[in-house]
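[1] What would the 3D arrangement of this be:
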Amino acid sequence: MTISMNKRFCLVTGATSGLGEATARGLAALGAHVILACRDVKKGLVIADSIKMTTGNRNIDILQVDLASLASIRCAAQEFREKYDKLHVLVNCAAVIHSERILTGDGFESMMAVNHLAPFLLTHLLLDVLKNSAPSRIINYTSAVQEELDFDDLMSSNNFSRKMYGRTKMANVLFTYELSHRLEGSGVTVNCLHPGVVRTRLGRDMTGMLKLVITLMLPFFLSAAKGAETAVYLASSAEVEGVTGKYYTKKKAVASSQASYDEAVMRRLWEASEKLVNIN
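    The predicted structure is shown next:
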């Protein structure tokens, strides 16, 4: 059973392609007021117009943000707060994957910056709006690929490997669980999901054998619309009203990796993240 999404405000990151776009379309089709968080405004406007045309929902807006920049995230959060006084659903979807170490302008490894620190900071900056809009929901995209974190080298400055992506996805799960503890009794729920293996532009910058394998396997991957079904379900289903701190796949709560349940690691990541994004 789906709750009414009319007059419910939903912010979706990574909304100009892949899973983010598909999630935004799914929410718009249910009648939600959807804000597309995107770096490229021109592309965002094209996607917004397309969603309006296909769903008949005119309440589709754009919020410009570069998730690789802490300053841009802070500006976007401020702009959101000035424009809207409600936020019922926040979907942290945007992610990147690289085969080499790339630094952001803030000096962070790009995957850790975009995949973890960006949703950590954006969520923090919008928490009061979410609380004031309760009951509200936070939904974090993650992956079944979850690698244990190396707290001595979170930014992989000493030993970069392809495990870095999996570490950021572990961070998404740890963040979800710790945030759910901190939001108990607030009316704000937080859950994460693995969408399955989906045909998206994620991995477009990969090189070598891994890129070849991804290219060969693409025909067997899920469509973005199919992969987004669980996120739309978590945003709109009456069945998960009040459910928090869970990891979902195929609309079912399942167990995440064993290491993701270590509460000491959850707290350690939280504290490290606060310092990195300069939250006092």
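[2] C-alpha only now, for contacts and for neighbours.
    Fine.
[3] List the contacts of stretch 54-68.
    Under the criterion CA atoms under 8 Å, 6 or more residues apart in numbering, residues 25, 28-29, 31-41, 44-45, 48, 51-52, 72-73, 75-76, 79-80, 104-105, 110, 113-114, 118 lie in contact with stretch 54-68.
[4] mind running it again at 6 Å?
    Taking CA atoms under 6 Å, 6 or more residues apart in numbering as the criterion, the residues outside stretch 54-68 that touch it are 29, 33-39, 48, 52, 72-73, 76, 113-114, 118.
[5] Against residue 94, how distant is the closest residue to residue 20 other than its chain neighbours?
    Computed as CA to CA, 6 or more residues apart in numbering, the closest residue to residue 20 that is not its neighbour in sequence is residue 14, at 4.9 Å. From residue 14 across to residue 94, the span is 4 Å (CA to CA, to the nearest Å).
[6] What about the contacts of stretch 54-68, which are in strands?
    Helix and strand membership here follows DSSP state E; of these, those in strands are 33-38.
[7] Please provide the structure for the following sequence as well, for comparison with the first:
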Amino acid sequence: MTESILAITGPTSGIGRGAVKALVNDFDRMLLLARNLEKGAVLKEELLELNPDLHIDLIECDLSVLASVRQAAETIKNRFDHIDCLVNNAGMVSTSKEKSVDGYELMMATNYLGPFLLTHELLPLVMNSERKQVIVVSSGAYKFAPMKRPFFKPKRYTPVTGYGRSKLGTLYLAQELHEQYSRKGLKTTAVHPGMVSTNIGKNNVSQSVGTFVFMLLDPFFKTLEEGAQSIVSAVQQPEKYAGFYSDEGEIAAVKQYGSDFKMRREFIDATLEELDLETL
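    Okay, the predicted model is just below:
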């Protein structure tokens, strides 16, 4: 019997942490792609307490740094020939304009470009598995603003617009995966888990700005358990959610900018060009 493998980004905190704990008995092995290996080691011990038979591999990966993503993918490809389920979970919110080391707007780099590249690199392993599943954590924030050029290095920036566009990008990624690979057996789901109410991003700016931005986002906040369950449900029921957008566990129609096929095509093509890739 082939070993079942889950690979997940952002497992050391928030809904990612909740998801791996809930899925601790669903796979033979977990690949934890984490930026902070110390936190990853702590999580590994916690997971082994829940399931001593689980095999766990810690892999350093900073999604905001393309070189780190490529190195993480190379490490995985050198060790394994398949991945049953890839969960692109990691993401971030920044209330100030920052650049990644590669020169991109930081949220777009972390929430979209890094996961896109990682998915491209690991997709052959996913397609080589029996399960063939990819979960992309998006957000209802995709409705905040339409995609607009320049996509990755915007001249004008607001936190809400920047976050919304990065999550619209992840939704486009899920749609593109489904369109290109569903006939080959790939089961892709875009998940809006609900934003977990934390202080992430607030320490980057003044308290008044941080409070204002998070007040705007507050209707999207859910508990950690609620958010994690949305991911868990999608992982555990691949056939049910394949090809759909899951809004807190409920299959929902994609609205507004998420259904703009012309812009999706333009955005995906621009991504491929930016990352020097021929296809997803």
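[8] just to revisit the earlier point, structure 2: which residue goes with the residue nearest to residue 20 of structure 1?
    Structural correspondence for residue 14 of structure 1 with respect to structure 2 (TM-score structural alignment): residue 10.
[9] rewinding a little: who wins for most neighbours among the ones in strands among the contacts of stretch 54-68 of structure 1?
    Neighbours were tallied for each of these (criterion: other CA atoms under 10 Å), and the maximum of 30 neighbours falls on residue 34.
[10] mind checking how far whichever residue in structure 2 pairs up with residue 172 of structure 1 is from residue 89 of structure 2?
    When the structures are aligned by TM-score structural alignment, the residue of structure 2 matched to residue 172 of structure 1 is residue 170. In this structure, residue 170 of structure 2 and residue 89 of structure 2 are 10 Å apart, going by CA to CA.
[11] the more surrounded of these two?
    Here residue 170 of structure 2 and residue 89 are compared on neighbour count by other CA under 10 Å; more neighbours surround residue 170, at 26 against 21.
[12] Just confirm that one is within a helix.
    Yes. With DSSP: H, G, I helix; E, B strand; the rest coil as the criterion, residue 170 of structure 2 is assigned to a helix.
[13] Could you pull up the residues touching it?
    Shown here is residue 170 of structure 2, whose contacts under the criterion CA under 6 Å, 6+ apart are 112, 138.
[14] and what of residue 117 of structure 2?
    Contacts were defined as CA under 6 Å, 6+ apart; by that measure residue 117 of structure 2 touches no other residue.
[15] Quick one: map it onto structure 1.
    When structure 1 is aligned by TM-score structural alignment, residue 117 of structure 2 is paired with residue 121.
[16] buried set for the one helix or strand that match maps to?
    In this assignment (DSSP states H and E), residue 121 of structure 1 forms part of helix 118-132. Residues 118-123, 125-127, 129-132 are the ones in helix 118-132 of structure 1 that count as buried (16 or more other CA atoms under 10 Å).
[17] Residue 209 of structure 1 - how many residues pack around it?
    So residue 209 of structure 1, with other CA under 10 Å, has 9 neighbours.
[18] From residue 215 of structure 1, how far off is it?
    Between residue 209 of structure 1 and residue 215 of structure 1 the computed distance is 10 Å (CA to CA).
[19] again with residue 37 of structure 1
    As for residue 37 of structure 1, its distance to residue 215 of structure 1 is 28 Å (criterion: CA to CA).
[20] all strands for structure 1, in order.
    For structure 1, applying DSSP E gives strands covering 9-13, 33-38, 60-64, 89-92, 136-141, 188-193, 247-249, 252-254.
[21] how big is the offset of the last one relative to structure 2?
    When you say that, I think you mean strand 252-254 of structure 1. Average distance between strand 252-254 of structure 1 and its aligned residues in structure 2, after superposition and using mean CA distance after the TM-score superposition for structure 1, equals 0.9 Å.
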